[in-house]
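Colleague: Sequence and predicted model, in that order:
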Amino acid sequence: MKKIISINRFVLMGITLTALLSCSSDSSDTTPEPDTVAPTLDFTISGTSSGSEPIVVSNQMEININAQDAKGISKVEAFIDDVKVGEDNTAPFTIVVDLSGYAAKSLTAKSQNYILRVDATDTSGNIASKEQMITVINETPLITINIPEDFYNPNWARMYVFASAPDGKLVDSKRIFQDSREVILRTSSDQIFTQEYSLTFAKYTSGTYGNTTQFSTLQNLNSSNLVTLNLKTEPRFENGPRNPYLFPMEGFDPDDVFNSTAYGFGYSGGLNTLNQQLVLDRRKNVTNQVNTDKIYLWLKNETLDEYTYTILDWDLPIDFTLDYSLFNQEDIERRFYQTSLGSGQYTSSINIYGYFNESDFENNVFHNINNSAYGFLPSQGGAYYFNTSIYKTRYEFTMKDYHTARNGKPLTIFNDLDWTIDFSVNSKEINLMKTGNGHSVGKIYLHTDGPQLVNGLNISYDWNIVFDSQTTEKIILPEIPDEIQTWGFYDLYQNNNFKIGQVEIRRYNDLPTYKDYLQEIIKNNNYPYTVSSTMESKYKRGDGLEGYYFKVSDFLID
């Protein structure tokens, strides 16, 4: 056994020595061949299809680079039009490029688009390059619209909001869904204009025999006067067939002539003296907890020229009877107004609304206190009745081509404004002719004069437009997005079937500019009277009538 071990050790020592001598004889001092082979290189851009020419990118571009070399990669770099925009030296190689500062070049420009170049450098300094043409289409936010949870009316079939350039061309359009909480309208960088844009809300309601479209348009918007719009929920009252409650009357002199009104937040009605009944239609606001628990019923005895009123509980018992003794004249004053709007041949009217507390005032939970109208203003002035016990009041007065809405007690004299307003219509352009200083807000009301028969359906629409009355001479109606062109009114739009209901110019106290109006009233969807105590306007109706002002409810504008 020991002999075998000794022989094996000798053999191993011989093998080792032979190997060492062999290695020594094969070695040389020659220099290795230099590395002149460039790396292999390819890249893709996240979110795009490879091989397309050019590749369309926007805002931010992520470049994923596959670079390989036997000696290793030192770095990869990205260039746009030969300007370095990024570098990475650790695999896997990714370069993210901020494109927000790049404007989209016109497709008709001589130097169309941009050239993206990626270089890969190996550890020996060899460089491989690859180019790709890219089109940058950056989207810049125009406006962010915040929407409360209960905003969407289930009666709407569709609702959209869209932005338009001054020439009416569509910039962006978004649909508002029931669960929409934020909508952002954007413009691509080659659409960015230093001038202004318009914003339009479109609501569509369909029925068995026809449909209705309502538009609300804000003109003259820009990045300095409105970038955020916070909508509020419109009051929506209980649906269902009108089934007014009827209550008997007693104690009324059958020989007297009465005029009565019960009209307020969620209710309407009055006396039916022929049937000796009080008629009330009451509907609760279903969108939130804002409601009224009172009904203000005023009564004018025309025979005795006497104004009385009563305040009833909302939840009247079924066996309630309206007795004449419930009416009183406490805190009622008979007042008069005069005007400087010409002699008394012009129709004038005044409507007074009351609020029982501050919450009611802020939420427009109103009650009609009195309304009076005169076809011929008496020499002593127009008479009306005012309840001094009401917490707060506001009123609206109209005469000739003058209209005002104010908080507090009515003026004793209403003075005319030194303004004029006129218009002409050419296809989808409305030209405005204005004179006078001090107005800042203009408003146009378009509508169908009764339903129009289109393809067997009754079609109607309302369109309210507000604009900067100091700077605007012409309004071009915006183009209609494709999604809205299926609505019935589009045939009327295409055929220029527009009826001007009314054009007016306004001023609000403490809001001297259109920007102030947008910031203080429109931005947070406020009731105008809660921001400005006085609004005055001069208006012209499309039918030429004077003394009859179109008051149109609009969730965004009024």
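Modeller: Happy to help now that I have it. Residues are numbered from 1 along each chain as shown.
Colleague: C-alpha only now, for contacts and for neighbours.
Modeller: Noted.
Colleague: Now T534: closest residue in space, sequence neighbours ignored.
Modeller: R406 (4.4 Å; Cα to Cα, 6 or more residues apart in numbering).
Colleague: contacting residues for the one you found?
Modeller: Contacts were defined as Cα atoms under 8 Å, 6 or more residues apart in numbering; by that measure R406 touches R394, Y395, E396, Y529, S533, T534, M535.
Colleague: Name all residues that make contact with L446.
Modeller: Contacts here follow Cα under 8 Å, 6+ apart; on that basis L446 touches D462, W463, N464, F498, K499, I500, G501, Q502.
Colleague: Sort out for me which of those residues are in strands.
Modeller: Using DSSP state E, the subset of these located in strands is D462, W463, N464, I500, G501, Q502.
Colleague: Can you tell me how far the first one is from I444?
Modeller: The one in question is D462. Separation of D462 from I444 (Cα to Cα, to the nearest Å): 11 Å.
Colleague: Could you do the last one as well?
Modeller: Separation of Q502 from I444 (Cα to Cα): 6 Å.
Colleague: what about F361, which SS state?
Modeller: helix (DSSP: H, G, I helix; E, B strand; the rest coil).
Colleague: Check I350 too.
Modeller: Applying three-state DSSP: I350 is strand.
Colleague: Tell me how many other residues crowd it.
Modeller: Neighbouring residues of I350 were enumerated by other Cα atoms under 10 Å; the total is 22.
Colleague: from what I can see it touches Y395, true?
Modeller: Yes. The pair I350 and Y395 qualifies as a contact (Cα atoms under 8 Å) at a distance of 7.0 Å.
Colleague: what helix or strand is the residue nearest to T534 on?
Modeller: Secondary-structure assignment from DSSP states H and E places R406 in strand 402-407.
Colleague: this is the other structure I want to compare:
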Amino acid sequence: MLKYLYFALIPFVIISCSSESQDTEESEMDTISPEVEFSIVGFPKTSTSNEPIVVSNQIEIKIDARDNGGIAKIEAFINDEKVGEDSTAPYNIIVDVSGYNSKISQTSKFKDYILRITVTDINGNETSEEQVIYIDNELPLISDVSLENTSLINGSDNIITFNVSDNEGLLKVNVHINEILYSEIFDEVFETNLNTLELADGENILKIEAVDLAENIATFEVLFLIDNAGPEINIESLIVNSIIDETIIIKPEITDNYSSIKNVTFSIDNEQQLSFENGNDYEWNFNPENFDTGDKLIKISAKDSLDNESILELPIQIFRRLVTINIPENRIDNGMKIAVAFVSRMDGTLIQSKEILRDDRQIIFNTKEEFEDNQEFMLSFYLEENPYSNTAYISTHQNLTRVNPGILNLATPKYLQDDYISEIPTSNFLSNDYIISNGGRYINGKTYNTSRTSAYYGHLNSERTKFEIATSEWSPQSPFEIFYLYMNDSGVYKYKMLDNPISEGSFLDKTSFTTENIERNYVNVPSGNFTFYDFILEIFAASTLQDDLMNNYHQIYSPNPNIFNYDQNIPYDLNTTFLKYKHTFAWDNFYTERRGVPIETYEIPSVSINYSLEGNKVYINTQFSESTLGRIYCQSTDLNPNYTWTITYDTKKLNQVIIPEIPDNIFHTVTEAQDNNTLNIFAVSLFTYENIADYNTYIQKVLKENNEILDISDWFNSFTNSSTQGPQYKFYGRNQDFPFNNY
């Protein structure tokens, strides 16, 4: 309400007359008083109003004075106290009234102040004019503001209420946002609505400005926060169209600049799976096995305390993981031109293939098709040698499942290199003398002990004047403490041990070989018409437990074919000075590798195996039900380049084995043979093991970690039907799972 009128200009016109009689002659001296008008800035120009003017703090007075002789000075008085003066046109006097009391304490009414303007001309004539003023130095009071400091608001409807009062009256009330006029209030309803959608998120300042009639200005400022945005959702563990085939932890980072997190939900294909109320740790152990395979949409929704919502949508693909293959460094030998792994359905059709690069340390096979845990598949490895031979080596393991093996860890390679030769002068050796000396894997022999870190091989030169020892390893130093040499001529077994390394100036004399600690033992074999090539007996020995652990075995016995005479009691010689022993024994279609020394009698059941190939199916007929697994051996006979393919299967489940398709990116004679149904199957073997009763156990104990069989089982037996021709080409079923082990 307006309690007082406003004046922009208050004119006061004074016309003075001489006090002398009009009939006297005008004096030469100027006695006419000046004319004067004045106004207070900010008030209406009203010369007729006698209403008091309410002023505050400071007043600016503009004076219009006229006199024929000239103005000497203009003075301003309040209650006869001089408060200002000006003597130069245009005349303007500013008076500070902030020190004056506004009201009479006893009545609380305004105190009258007389503002007088006195104009004096150069002759001393004066003219004065007065104006009653009220001085109001009290600011308006702004109170009861409903918006508290640092309040957090959002949306379009936010009614802010407050009260404004003044001792005399208000001129105007405005609301500013960030120093910009937001609303004007023209009545006594002191409220405004903040539509935060028109404003920026974050810190904002609301300022209420109240101006009273005396133009005293009061302000009230409130810092408030606007939050119209939902929480920010970030996730690093997933990208768009990620393939998920194993349990993962989906842990988004959810933050909000201004509000707390109220609720987080995880959904897949619009079906809520998990919800969190408040908190700051949001994890979803996402198991793809709980959902069907195919394209899915993961949705993460987050709401803050103001119910602002953000939604992150991530399209994914759910697959079924079949197998993970971990590959050690240097597993792919430099002699290999290409290495490929592929998985197939049990009907032989291809699911997926991947090339194994030399830098690969892991490959994963999975499929978008639904695959149950117990649904079986095949895993194959294809290795092809460099262009000098292009020979292909293939292994296939059938009857695998997603849980067995689940993870396959290929063994660290153990390469053998003949890169160091020691020569020792000899004496007393005859031209027909023969020394056998090898440790670990003996590549050139009829059979070999299983993988180890290095090997050695020794022999007499053709002139029998030198004995040469070649170590096969990464460095000249062999891990063996000794080299073992033996002779088995004319039925007399003698041996000698040489220190490793060979000392300078060493000399090898035939007479230094000894028979000390040699025992003659016998192996009983079944009767029948057999030759030397139907028989194998080789013995290996380790000096220490560490040698046994590292598979550092010396070959200490093999029979001499030149003196072999078949008898049901076959003799052999055993050096008893060693700590640990292994041996291999073969008779007819029976083959075994075992820990320990040979036993006196081997129980060799009569096992018949018949097989035939029709298309890509191998039909196997046998009455032997005790076998754990079978192996089918395919090998080219007249094709160039050659191939060798070993297919391992569960004999308890299959008597009809399907040979899988070869991926289209492999071009080789084996591909043509497989496509034309002309693969050559030259052998089928059945295997039994000590403490491995079934195929699933074999996968877990041996295949999964690519273990050496005699590190897991004390023995294994195999029975083979081979189509190889000629006695010297007898084939025996050895326990080798992957083609990598050849290199």
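Modeller: Perfect, thanks for sending it. Quantities reported herein were computed from a predicted structural model and do not represent experimental measurements.
Colleague: Quick check: TM-score for this pair?
Modeller: The TM-score (TM-score structural alignment, normalised by the length of structure 1) is 0.73; 506 aligned residues with a Cα RMSD of 4.9 Å.
Colleague: more crowded one of D462 and I444 of structure 1?
Modeller: I444 (21 against 18).
Colleague: what's the matching residue for the more buried one over in structure 2?
Modeller: Counting by TM-score structural alignment, I444 of structure 1 lines up with I632 in structure 2.
Colleague: Run through the residues that contact its match.
Modeller: I632 of structure 2 neighbours (Cα under 8 Å, 6+ apart): W645, T646, I647, T648, I681, A683, V684, S685.
Colleague: if we go to 10 Å?
Modeller: 395-396, 611, 618, 620, 645-649, 657, 659, 681-686, 720-721, 733 (Cα atoms under 10 Å, 6 or more residues apart in numbering).
Colleague: residues in contact with stretch 539-546 of structure 1?
Modeller: Stretch 539-546 of structure 1 is contacted from outside by 346-348, 398-403, 419-424, 442-446, 499-506, 547-550, using Cα under 10 Å, 6+ apart.
Colleague: Whichever of these end up buried, select them in ChimeraX.
Modeller: Here is the ChimeraX selection string for the buried members of the contacts of stretch 539-546 of structure 1, based on 16 or more other Cα atoms under 10 Å:
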select :346,347,348,398,399,400,401,402,403,419,421,422,423,442,443,444,445,446,499,500,501,502,503,504,505,506,547,548,549
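Colleague: Report how far apart the opening and closing residues of stretch 487-495 of structure 1 are.
Modeller: End to end - Cα to Cα - stretch 487-495 of structure 1 spans 14 Å.
Colleague: So which bits of that stretch are buried?
Modeller: Buried residues in stretch 487-495 of structure 1, counted by 16+ other Cα under 10 Å: W487, G488, F489, Y490, L492, Y493.
Colleague: Let me know the secondary structure of the fifth one.
Modeller: Which is L492 of structure 1. Assignment for L492 of structure 1 (three-state DSSP): helix.
Colleague: any idea how far P481 of structure 1 is from it?
Modeller: Going from L492 of structure 1 to P481 of structure 1 by Cα to Cα gives 15 Å.
Colleague: before we move on, what about the fourth one?
Modeller: In this view, Y490 of structure 1 and P481 of structure 1 are 10 Å apart by Cα to Cα.
Colleague: so how far does the helix or strand Y296 of structure 1 falls within sit from its counterpart in structure 2?
Modeller: Per DSSP H and E: Y296 of structure 1 is located in strand 294-301. Once fitted to structure 2, strand 294-301 of structure 1 is off its aligned match by 1.7 Å on average (mean Cα distance after the TM-score superposition for structure 1).
Colleague: and that strand, which stretch of structure 2?
Modeller: Under TM-score structural alignment, the match for strand 294-301 of structure 1 is residues 482-489.
Colleague: contact partners of the matching stretch?
Modeller: Contacts for stretch 482-489 of structure 2 (Cα under 10 Å, 6+ apart): 432-439, 456-459, 469, 493-502, 510, 513-515, 541, 543, 554-560, 562-563, 573.
Colleague: Show me those that map onto strands.
Modeller: Taking DSSP E as the definition of strands, the contacts of stretch 482-489 of structure 2 contribute 437-439, 456-459, 469, 493-499, 541, 554-557, 573.
Colleague: burial of T534 of structure 1, as a residue count?
Modeller: 21.
Colleague: again with M378 of structure 2
Modeller: Counted with other Cα under 10 Å, M378 of structure 2 comes out at 27.
Colleague: Equivalent analysis for Y209 of structure 1, please.
Modeller: By other Cα under 10 Å, 9 other residues sit near Y209 of structure 1.
Colleague: Could you name every residue contacting both of Q502 and I444 of structure 1?
Modeller: Contact with both Q502 of structure 1 and I444 is made by residues N464, Y539, K540, R541, according to Cα under 10 Å, 6+ apart.
Colleague: which one among those gets closest to Y102 of structure 1?
Modeller: N464 (37.4 Å; Cα to Cα).
Colleague: which residue lines up with that closest one in structure 2?
Modeller: When structure 2 is aligned by TM-score structural alignment, N464 of structure 1 is paired with T646.
Colleague: For that match, list the residues it contacts.
Modeller: Counted by Cα under 10 Å, 6+ apart, T646 of structure 2 has contacts 380, 393-397, 631-635, 681, 683-684, 736-739.
Colleague: Over to Q417 of structure 2?
Modeller: S454, A455, Y456, A470, T471, S472, E473, W474, S475.
Colleague: do the same with F578 of structure 2
Modeller: Listed by Cα under 10 Å, 6+ apart, the contact set of F578 of structure 2 reads N517, F540, A541, A542, S543, T544, H554, I556.
Colleague: Buried subset of these, written for ChimeraX?
Modeller: Burial among these is assessed by 16+ other Cα under 10 Å; the matching ChimeraX selection reads:
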select :540,541,542,543,554,556
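Colleague: Thanks a lot, catch you later.
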